[in-house]
Structure formats: structure tokens, C-alpha cells
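*Asks:* quick one, fold the following:
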Amino acid sequence: MSRHLSRRARRSVLAAWAAGLAAALAAAPVPIAAAAAGASTSAAAAAGPATVPAWTHDPARTDGPAHWASLTPDWAACGGEGDQSPVALGNGRRAALPELRADYPRVPLVVENTGHVVEVPQPDGAQGTLRFGGTTYRLVQWHVHVPSEHVLNGHRYAMEIHLVHRDSNGATAVLAVLADVARPGGYPLGGTAGLLRRTARAAPAAAGTETDTGTTASAADLLPTGTGRPTDGAVVTRYLTYGGSLTTPPCTTGVRWIVLPTPVLVGAGTVERLHAVVAGFPGYDGYPDNNRPLQPLGSREVLRRG
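*Replies:* Below is the predicted model of the structure:
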């Protein structure tokens, strides 16, 4: 999408694209009952569809991010200061932190439109795990935001991928991967760009529906190239970490954020298609972005490994 378009023109183009996308994909999606229970960072994880107020990412609307905390008492955490995510990140303070070991087997690639994110749930019983020191977290889903939610050293990326994990006690850890657009013809057909392209193409236009691609994928393909040893799965030695919250209602706190400072590359068409899907979310009325505005870091400290 050209940066020379005005915001109004950009919305109009993306709204038209979203309408075309809805028509093209009308036969593909399969209805789903709700977002994956206990897995989604959307409000559907906290309450049933009938009790969840309408909300959007559009800061100009009365149901936008600045108003989430007032839409229902259950979302009061969204109004917190100094405990919310995302935040602006710098280099962080170097600390003695453990390596991350991610083991993500191939699972069926099913793509959901939750009405707020494009999400890839992991099947019940899937064995994808992230080990952080003595704690093992299970991968429950991953989803994408366009543009990025976190800002690193003053740069907002074209996309941010959130791999959402839970441990046996229900604690949440989110591994965040930042992505920028590659030069035309400069990204590989497989790997990260390939998986994200497949996901974007399969993303249903209608909220509350899913597409089963009939293929399999590993979330390990979302990690930057060069991480990993064959016997250990993906081994991540460089990351930033801090304590924060979910970035969508109910904005639950106590989330361990792990942000990889090495970005991955994605095709421009993938990013544009995801913006078009977002523009078609219920109530977004052509607004093409689904990133929450930056929150104050407050007294929290960002730590760095590597």
C-alpha cells in the first residue's frame, strides 16, 4: 500500500478490498462457535458472545482503545497505567537470563477470523512447548497484528506475531516476533514469509469463521532464521522480556512478554491482505489496523539476554 495515500483514501481502498475479499472467500470459511476457549487474547476468552461489548482498535471511535476500560467493569484492567502492553522498547538492561527452547511440531493449519485478529489455534493435545528456565509453557495459539504493537528503538514494524503460551498453572507467556516488509523478490518462498502468506490467503473474511487449509505447519517457521539446534528444537539466545498484559480486552495482567529483537521478513502482499481483513472486521468500518496504542512503561524494567 502506497505511503503517499491519505488516511481517508487508504481506508476507502482497503474497505473496497475487504468487500472483494469477502465475496471471494464466502464459500471457504466454516462457522466456529467462538474463539478457542482459554487460548484467544480476544474478549471471547473471558466471556460468551452475548455478554461481550462491541469494541474495536479504532482510536477515533467510542469503543476504541481509550474507552475499553469503561465498556464493562470486567475490562477495568484496560485502564491501568504501568502494567499494560504494548510498550516502547529500547535495548533493555542485560541480565543473566536462560535460553529459550521452543519445540513446535507440525499441526493442521486452521485459520480463524475472531473479529479482532487473524488467529491460528493449536489442536487440543498439541505438544508445542516453550521452555523458559524451569517453566514449560504450552503453545495454545498464534495470531497477527498489523502494524506491530511494540515499538523497538523507535521503529514500528509492519507486523507483529504473538505466540501465546500457558503453563500448568494458567500463567501466560507471549513470544512476540516483529516483521518488516522485504524488498520485492527478496524473501524466500518458504519459511516465515511462506507460512504468513498461506495464513493471510486462508484468512476468512467473515468474523467467527475458520478455514481448514488441509495442510500442516510448524510455528517454528515464524522464528528468525538461525535460531535452533536440531536436537533441541529452536533455541533462542537473544530476547527482551518484561511483565505486562494482554493487548486486547480484558487486558489481563501478569503476562510475561518475550520480544525477539531480530525481525523476520514478510511479503508486502501478505501485509496488505491482512490489513484488508482487519478493515472488514465488524464495527471497524474500513479501519485497517489492529494494534493497541503504546502504554506507559511506568516503573517496569525491560531485561535483555544477548
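*Asks:* going forward, measure contacts and count neighbours with C-alpha atoms only.
*Replies:* OK.
*Asks:* how long is stretch 97-115 end to end?
*Replies:* This stretch, stretch 97-115, spans 36 Å end to end (CA to CA, to the nearest Å).
*Asks:* now that stretch: buried residues?
*Replies:* By neighbour count with 16 or more other CA atoms under 10 Å, stretch 97-115 contains the buried residues 97, 99-104, 106-115.
*Asks:* from P288, how far off is A9?
*Replies:* A9 is 12 Å from P288, by CA to CA.
*Asks:* look at these two and report which has more neighbours.
*Replies:* Each of A9 and P288 has its neighbours counted (other CA atoms under 10 Å); P288 has more, 28 against 11.
*Asks:* against A182, how distant is that one?
*Replies:* Separation of P288 from A182 (CA to CA): 20 Å.
*Asks:* please give the structure of this sequence too, so both can be compared:
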Amino acid sequence: MNSNIILFVTFLALLSSALAADETETEFHYRKGEEADPSKWSSIKPEWKICGTGKRQSPIDLTPQIAKLVHNSTELLQTYYKPVTATLKNRGYDMMISWTEDAGKVVINKTDYKLVQSHWHAPSEHFLNGERLAMELHMVHKSAEGHLAVIGILFREGAPNAFISRIMDKINSIADKQGGEAIIGQIDPREEFEWDLTKFYEYRGSLTTPPCTEDVNWTIVNKVGTVSREQIDRVVDARRGGYEANARPAQALNGRVVFLNEQARR
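*Replies:* Next up is the predicted model:
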């Protein structure tokens, strides 16, 4: 066999290996009992060790029994959003919305956190009163110092979600295209996601995916929205293998203080 044929065969073997790796290898996933499931995240990479050793991990089960009731919601958290053009992206492990311009911010304890992106988990990651719900939206914000604040909105299966209905054709257009993107026009985060901040849980936690960094200020809205079975299925079907149910199990509270903020009655 001459050298050119050998090089060509070697090239084909490497190409085949690379394509297989792209299709099957994931650094982490959610299939229980397999090599990279959530119970093993801490051993996959040294920098992910905190996924197993951390004491402020997320998500958690939120109940009034574990929470300290306070009446300062309007002082604790304020939102300043504005409508700007948004892009939907299929990241393989979730559907993400990002804003091409400054979409505004939240102010938590007098610190500004700029809105970066939003994405969905199905089923929900946080439990509410011991129940795992159908879906959870995470609105990810970052401060100038790099600290994170995430607002979580929970959904039960029921009536269609108005916002997902609005962008369903965009979801369908990139459902089979990992890395695919679609412009979805101007989005005002507060109006489109229709959440109510008169009552919410707040606690200090972590990213719910590796590296599980414990530098997240979590706000979970108490009022639960609805999403239809068709919408859930379409968002889930768009994910690649290992991410069909992209929700980390609930983590230990480890003595953390959880606040249930309720707007004071006038």
C-alpha cells in the first residue's frame, strides 16, 4: 500500500472517530446510573470537585417550613428591563435566549446584575413543597464583578405558555440543529415571561451544571405558571441524547438560610 493510500485511510479513521465523539461524547449528562450522571460530576474534572463536596449546592426543595418569612420584597429586588432584539439558540443541552443589546438589569441588595440569557429546564430543577414541576425558566444575570443572580420561574403542565407559543415556530426551525440560531425579534423580559415578584424565595447557592460554582444569588418566584404538554415535548425533543431531562437532583440544604420574601400589605 503506497503512502498516499495509507494517509487517506488514516484520515478517514480520524474523521470517523471525530464524528463519533461529536455525536456521543458529553462531558456531563443526566442519565442516572451512567458514567457522567449528576452523582459523578465531581469526579469528571478536578475543577468540578465542588459538585460533590460543596455545601451550598443548587437546586433545593423550597417550602415555607424551611424559610424565614420577611416583608421587604420591593426593597430587596427591583427590575429594570427594556425591549431589545433577542436570539434563540439550540445548545444541545437546552434552548437559550440571548439579547443582542442591553436588555436591562435587576438590582438585588443594591447591586446591579445585567441580564445575560435565559434558558429552560424540563422538568423543573427546584422543588416546590416537595414537588418537582414540569418546567423551570432561568433568567441569568451577572454583576460587573462577575457574580451571578438567577431568577427562576416554575411551570405546571396545563394551559399553553403564551411566550413559548409566540416563539414555537422559531423553536421548530432549529429543533434538529444543535448550535442553530433564530432571531425572534424584540423581547421585553418582564412582560413576556409574566412573572410576579410579590412573593419569592431567595437563597445563596450554585450553578446547577458543572462546574457547580457556589456564587449564585437565587430568586425563585412563588407564583407558578403553566405550560402545555406539547410545548414541553417540543423543547425536550430539541435536546441531544443525555439531556432529555436536564434537571439536576435536589441538593442538601446544609443549614443555609432561605428567605421567603412577601410584599408587605398596605
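*Asks:* number of nearby residues for the aligned residue in structure 2 for A54 of structure 1?
*Replies:* Alignment note (TM-score structural alignment): A54 of structure 1 maps to E27 of structure 2. Neighbourhood size, E27 of structure 2 [other CA under 10 Å]: 11.
*Asks:* you'd agree E27 of structure 2 is in a strand?
*Replies:* No. Assessed with DSSP: H, G, I helix; E, B strand; the rest coil, E27 of structure 2 is coil; it does not lie in a strand.
*Asks:* what sits against the residue nearest to it when sequence neighbours are not counted?
*Replies:* Once flanking residues are discounted, E27 of structure 2 sits nearest to A36: 6.9 Å by CA to CA, 6 or more residues apart in numbering. Neighbour list for A36 of structure 2: T26, E27, F28, H29, Y30, I44 [criterion: CA atoms under 8 Å, 6 or more residues apart in numbering].
*Asks:* what residue of structure 1 matches up with the last one?
*Replies:* So that's I44 of structure 2. Aligned counterpart of I44 of structure 2 in structure 1: L71 (TM-score structural alignment).
*Asks:* what residues are up against that match?
*Replies:* Going by CA under 8 Å, 6+ apart, L71 of structure 1 touches P53, D63.
*Asks:* switch to 7 Å and redo it
*Replies:* Contact partners of L71 of structure 1, counting by CA atoms under 7 Å, 6 or more residues apart in numbering, are P53.
*Asks:* quick check: the gap between it and A54 of structure 1.
*Replies:* Going from L71 of structure 1 to A54 of structure 1 by CA to CA gives 8 Å.
*Asks:* top helix in structure 1 by residue count?
*Replies:* In terms of residue count, the longest helix belonging to structure 1 (DSSP state H) is helix 7-25.
*Asks:* secondary structure element for F11 of structure 2?
*Replies:* Per DSSP states H and E, F11 of structure 2 falls inside helix 3-24.
*Asks:* tell me which element the corresponding residue of structure 2 for T241 of structure 1 is part of?
*Replies:* Using TM-score structural alignment, the partner of T241 of structure 1 in structure 2 is E202. Here E202 of structure 2 sits within strand 199-205, counting by DSSP H and E.
*Asks:* please apply the same query to I151 of structure 2.
*Replies:* strand 148-157.
*Asks:* off-centre distance for that strand?
*Replies:* 8 Å (CA atoms, centre = their mean, to the nearest Å).
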